[in-house]
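Visitor: model the following, please.
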Amino acid sequence: MAEPTHPGDEAAPGTPGTGENWCRTCGGSGRIETGACPDCGGTGKVVEGIGGA
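Guide: Here you go, the predicted structure:
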């Protein structure tokens, strides 16, 4: 079963050419003032493209 994506993800986990990075919205904590970070779903990580093409 594939992992769910979050609004801050650029692609689904495991997509070739991507990797995990710290969420820029919460700084990797998974939390913002009002609770769980909406961009990473509270994980502190997002999936982003790598390689810079």
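
Visitor: hey, let's count contacts and neighbours off CA atoms from now on
Guide: Noted.

Visitor: any idea how far residue 26 is from residue 34?
Guide: 11 Å (CA to CA, to the nearest Å).

Visitor: before we compare anything, build this one as well:
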Amino acid sequence: MSGTRQQGGGTNPGDDAPPGTPGTGENVCPDCKGSGRIGAAACQTCGGTGKVIEGMGGG
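Guide: Model prediction:
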């Protein structure tokens, strides 16, 4: 896992919003299960980070 966003702090295809957006948080990528890789290639959903930014529900 690289720990950095694919596009220099921007979003990746699996992100709901840019990092730091209020009401969002990091979650494990559902496609690579947090490894950042699918087979020999970087996961396209998370950009190889193993994390996605998702909206957090509140009640």
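
Visitor: more neighbours: residue 34 and residue 26 of the first structure, which one.
Guide: residue 26 (20 against 7; other CA atoms under 10 Å).

Visitor: that one pairs with which position in the second structure?
Guide: Aligning on TM-score structural alignment places residue 26 of the first structure opposite residue 32 in the second structure.

Visitor: one more: residue 45 of the first structure?
Guide: Match for residue 45 of the first structure (TM-score structural alignment): residue 51.

Visitor: what about its match, distance to residue 26 of the second structure?
Guide: Residue 51 of the second structure is 6 Å from residue 26 of the second structure, by CA to CA.

Visitor: more neighbours: those two, which one.
Guide: Counted by other CA under 10 Å, residue 51 of the second structure and residue 26 do not tie: residue 51 has more neighbours, with 28 against 15.
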